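> Please find the sequence and the predicted model below.
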Amino acid sequence: MEDKVIKIDSGIEIRQLYCDPIKMDEMPGVFPFTRGVHAAMYRDRLWTMRQYAGFSTAEESNKRYHFLLSQGVSGLSVAFDLPTQIGYDSDHAMSEGEVGKVGVAIDSLRDMEILFKDIKLADISTSMTINSTGFILLALYIALAKKQGADIKKISGTIQNDILKEYAARGTYIYPPTPSMRIITDIFEYCSKEVPKWNTISISGYHIREAGANAVQELAFTLANGKAYLQAAITKGLDINVFAQRLSFFFNAHNNIFEEVAKFRAARRMWANITKDLGATDPRAQMLRFHTQTGGSTLTAQQPENNIVRVALQGLSAVLGGTQSLHTNGYDEALSLPTERAAAIALRTQQILAYESGATDTVDPLAGSFYVEALTNEIEAAAWKLIEKIDGMGGAVKAIEHHFMQDEIARSAYAYNKAIEDKSKIIVGVNKFTAKENNDTPLLKIDDSIRQVQTDKLNKLRAERDNEKAKACLEAIRKTANGTDNLMPFVIDAVEHLCTLGEIADTLRDVWGEFKG
């Protein structure tokens, strides 16, 4: 009888039975870190439990943060609204209809103060999902930490700051690639000296996967982007053994547990070799540390309670794969921003994985599985082939400029959706096991009046600040952008003198222009 052909989304054919013993003499905590970046992994310390949150005004988001902290989160993760992401103040014409909708609106240091009211930045790790304007949000965070009396050399957290994936998959870019890369390396340089515990970039495969990439593409394109950041920093004269320690990654987790675990294991091994080849000798500069978020694009508006199971499976794959931090999505996210109840269930999912599943009892529990070891090797080999193609084009920036990554992602997205349409891929509740919907899931709604609230705040700020000083700060940023000095000290000075996010972004638009794609 002929074996049934089964292929995972990456295109790798899965055999009926795996019986080939694969040599497994690698150990966790040592090069190439396939089995984990720490020798004892979760036996010593659990992953950081984050819940991605931010909506409406800083006041409303602050309430959600206090709720999450009371429920046991060990790190905050901030979502920003679209105007904040692309460098417009809330009162700008381009912001209409978008203020506070997909994240919190942050226009100035005053908003940042409200966002973290009664939360000491010295005592919490914060992840900020922000890219084009990431340098401004980091400046605001540093300014607030200083205002709170914190030692900025001790504050910790992560800024996403990954612009290359914006050009390839997501689209919230502002400036052309070259000045955008300059901003990123300025952040690397500044933080390595002044904010040494801050993770200066979270190189994101998450959004690449959300745009339609498969697991192999997510892995290859993310590591290729990471390689480009390493090379840019080395060209700037930075020491890879110093700055590479503060790089982290951000991956997606979909429903196929074994494919995801194999991807995470392959990622660590590949990055260790990439950093070594570029001159890293310190093991801490060779480690791939990563945050995982469960797959938003896998969640369904149909039978939304099914998403609780999907999120649990995806979270389990991240834990079995050795993640350093985890966000689990709310079951209602295909319909709206998560309600408080959905966020609580998502957090409880992580806590059940940590304390009831047994997945944390031993390091790399699936190691030695004929299937998982073979799949790790196959995913790694397929990802190297893609990276070799990208290197042949001149690296990630050139590959993006030639639309190679974008075209590959589009092809995969088409194939995935076609498989759902022809039912060769089953999505429970969507193309099989359907049911009449009640449409009674509670939803979180964001009112458009928030824009007026933010506009009133901005008018008050501009009336009360020293406008001559603010103007001088913006002029200093303009002058620095035209030169080679590090931008970060000037941006921090500007936000401390109440220059707004939009004013700083517009100053650099005047110098560098906008990227049109």
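Alright, I've got the coordinates.

> From here on, just use CA atoms for contacts and neighbour counts.
Noted.

> And the strands in the stretch 51-200 of the chain?
For the stretch 51-200 of the chain, the strands defined by DSSP state E, counting those that start in this stretch occupy 75-79, 125-129, 156-159, 198-199.

> how about CSV for the ones you listed, with distance to residue 191 added?
Formatted as CSV, the strands of the stretch 51-200 of the chain follow (distance: least, CA to CA, whole Å):
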stretch, distance to residue 191
strand 75-79, 20
strand 125-129, 15
strand 156-159, 11
strand 198-199, 7
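
> let's bring in a second model and compare:
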Amino acid sequence: MDEIKDARDKWFAERNKKKDRDINFETVSGMPIQDLYTPEDIQNLGYMKDLGFPGNYPYTRGVQTNMYRGRLWTMRQFAGFATAEESNLRYKYLLEKGQTGLSVAFDMPTIMGYDSDHPRSLGEVGRVGVAIDSLEDMETLFNGIPLDKVSTSMTTNAPASILWCLYIATGEKQGVASEKLTGTIQNDILKEYIAQKSWIFPPEPSMRLITNIFEYAAKHVPKWNTVSISGYHIREAGSTAVQELAFTLADGFAYVEAGIEAGLSVDDFAPRLSFFFNSHIDFFEEIAKYRAARRIWARRMKEKYGAQNPKSWLLRFHTQTAGCSLTAQQPENNIVRTAYEALAAVLGGTQSLHTNSMDEVLALPTEKAVQIALRTQQILACETGVANTIDPLAGSYFIEALTNKMEEEAEKYFEEIERRGGVLAAIDQNFFQQEIADAAYHYQRSIDKRQRIQVGVNEFVDPNEELDIELLTIDPEIERRQVAKLQKLRRQRNNLLVGDTLDALRQAAQGTKNMIPYILECVRAYATEGEIIQTLREVFGEYKEKPTF
């Protein structure tokens, strides 16, 4: 090491005679980057302690022993718009084009727990996702799609328990037992309070619903991922990569602690926890983030929470390329951005991947744009050779030093969150929210000051640019049809049975029983999502965020 240090000093003496470009050499998150990395930067790295082998603790190099040589990542395009009928056709189109898993995007009324005919839903039905009001809609959404053969991810949080029960009941209608269902519900309410803001109930009853799902899934839906602990939305809100890493894992620790406090054994539910990360435009920073995340999670689960099952130590994650990195200017450039971000996710060891479409900064994607995004993944998998070996960047002085740095900085955040009393207390203090807001402000300022170049936005601008791509539009008639369908359902169903199931759910919510069986009975009776949410709202109330300035 002394010989390397001497040689490095001599090299620096010569290198410093050369003038660098007049920019800040740092990651997109603002982390300074050295001009050269050598063995000095990772001299304390222990191979077996800090890296190990793929599929072995601490999983820095991947969660499977053969990674993509055994099975490629799941290509799971996020899709949903208009009504269940239209989205069903899009799903069949994507499966026909080679997609290997479904990922459901819901509209804002569904996300917020309102039926399509609620006054607050006016003008929003089917706009940014598919409208799902009842079991009838969920049956239509998956009509002709066998749920025992397709893995489905559903991006829903506050009403996750209801959408999940709708999916289970749809499986029953198809003759598929819940034990055979595979997929994921996002169900990450903590990141809603921190970043995305689509909450309904206060934190305590929300956490109760989540632990109820843990318990029910362990017994009845054992192949289902019960939470997708999401850093994606934290990053989209403006966080740095380190903040995304730290806040996401802190949320994960909070769910583990909530499950243990509810009387569950950690190994009964932890193997079905999964994660959802953003892949932003800074290539190496993103790869280091994923590698650090696996190592941190494995060590905490084993050493702090006493998990005995190695599956509880695994950080399995889905990745989506960064929507916030896309630009409305020169939208075709987004194809290139997405390709680089997808490559980072794969080199970082993701288990599934969504690639954004070039037009998503302007509207929901067209079929052509979606096909290009899916083909991006297929080219990556089949033509580039990146799936031929496992963790090919391991041992890079830069990658290993950056992975260590990400872990160190995340640990500082864990200490601060603990000092503040934990995740729920830090949310109440607006700690996460303020950290993200500050990071977003500094990032935007760096673009405004041209300290950071965004092609087509503050450099390489085309003054004669005209938007020349087709955009998907949602016909307002869609909303009228959805409302009419919902009102017809209310007239034709057994409303006495609906009332009885809602009353039973109310009593369960007022007590300490697991609420999932009661929600299932409600959806089987064709109670609507809005009716179920309102029943729980009457018991739990609504969350109000404390303002901060």
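Great, that's in hand. It should be emphasised that the depicted structure is a prediction, and the values quoted were computed from it without experimental measurement.

> After superposition, what is the TM-score?
TM-score for the superposed chains, counting by TM-score structural alignment, normalised by the length of structure 1: 0.99, backed by 517 aligned residues with a CA RMSD of 1.0 Å.

> picking up where we left off before, using JSON lines, please lay out the strands of the stretch 51-200 of structure 1 together with distance to residue 501 of structure 1 and mean neighbour count.
Converted to JSON lines, the strands of the stretch 51-200 of structure 1 look like this (distance: least, CA to CA, whole Å; neighbours: other CA atoms under 10 Å):
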{"stretch": "strand 75-79", "distance to residue 501 of structure 1": "16", "mean neighbour count": "22"}
{"stretch": "strand 125-129", "distance to residue 501 of structure 1": "15", "mean neighbour count": "21"}
{"stretch": "strand 156-159", "distance to residue 501 of structure 1": "16", "mean neighbour count": "21"}
{"stretch": "strand 198-199", "distance to residue 501 of structure 1": "21", "mean neighbour count": "24"}
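
> what span of structure 2 lines up against stretch 471-482 of structure 1?
Residues 499-510 of structure 2 are where stretch 471-482 of structure 1 aligns, with TM-score structural alignment as the criterion.

> Give me the neighbour count for the aligned partner of residue 453 of structure 1 in structure 2.
Residue mapping for residue 453 of structure 1 onto structure 2 gives residue 481, with TM-score structural alignment as the criterion. By other CA atoms under 10 Å, the residues close to residue 481 of structure 2 number 12.

> ok, now residue 20 of structure 1?
11.

> For it, give its distance to residue 10 of structure 1.
Plainly put, residue 20 of structure 1 is 22 Å away from residue 10 of structure 1 if you go by CA to CA, to the nearest Å.

> which residues in structure 1 does whichever strand in structure 2 runs longest match up with?
Using DSSP state E, we find that the single longest strand of structure 2 is strand 273-279. Per TM-score structural alignment, the counterpart of strand 273-279 of structure 2 in structure 1 is residues 247-253.

> ok now the matching stretch, how far from the chain's centre?
Centroid separation between stretch 247-253 of structure 1 and its chain, computed with CA atoms, centre = their mean, to the nearest Å, is 6 Å.

> go on, stretch 237-244 of structure 1?
Worked out by CA atoms, centre = their mean, stretch 237-244 of structure 1 lies 22 Å from the chain centre.

> What residues of that stretch count as buried?
Neighbour-count burial for stretch 237-244 of structure 1, counted by 16 or more other CA atoms under 10 Å, picks out 238, 239, 240, 241, 242, 243, 244.

> For the match of strand 273-279 of structure 2, give me the average deviation versus structure 2.
Its matched residues in structure 2 lie on average 0.2 Å from stretch 247-253 of structure 1 after superposition (mean CA distance after the TM-score superposition for structure 1).

> Contacts for that stretch, please.
199-207, 209-210, 260, 288-295, 314-315, 317-318 (CA atoms under 8 Å, 6 or more residues apart in numbering).

> now do stretch 126-135 of structure 1
Contacts with stretch 126-135 of structure 1, where a contact means CA under 8 Å, 6+ apart, come from 75-80, 84-87, 137, 156-163, 166, 172-175, 180, 183-184, 187, 488, 491, 501, 505.

> now do stretch 165-178 of structure 2
Contacts for stretch 165-178 of structure 2 (CA under 8 Å, 6+ apart): 134-135, 138-139, 146-148, 181, 220-221, 516, 519-520, 523-524.

> Just the buried residues of these.
Here, 16+ other CA under 10 Å leaves 134-135, 138-139, 147-148, 181, 221, 516, 519-520, 523-524 buried among the contacts of stretch 165-178 of structure 2.

> could you dump these to JSON lines with distance to residue 167 of structure 2?
Below are these laid out as JSON lines (distance: CA to CA, whole Å):
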{"residue": "134", "distance to residue 167 of structure 2": "10"}
{"residue": "135", "distance to residue 167 of structure 2": "8"}
{"residue": "138", "distance to residue 167 of structure 2": "7"}
{"residue": "139", "distance to residue 167 of structure 2": "8"}
{"residue": "147", "distance to residue 167 of structure 2": "9"}
{"residue": "148", "distance to residue 167 of structure 2": "12"}
{"residue": "181", "distance to residue 167 of structure 2": "9"}
{"residue": "221", "distance to residue 167 of structure 2": "11"}
{"residue": "516", "distance to residue 167 of structure 2": "13"}
{"residue": "519", "distance to residue 167 of structure 2": "12"}
{"residue": "520", "distance to residue 167 of structure 2": "10"}
{"residue": "523", "distance to residue 167 of structure 2": "10"}
{"residue": "524", "distance to residue 167 of structure 2": "11"}
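
> Just to confirm, what residue in structure 2 is aligned with residue 50 of structure 1?
Under the alignment (TM-score structural alignment), residue 50 of structure 1 maps onto residue 76 of structure 2.

> What about the counterpart of residue 385 of structure 1 in structure 2, how many residues nearby?
Counting by TM-score structural alignment, residue 385 of structure 1 lines up with residue 412 in structure 2. Neighbours of residue 412 of structure 2 under the rule other CA under 10 Å: 12.
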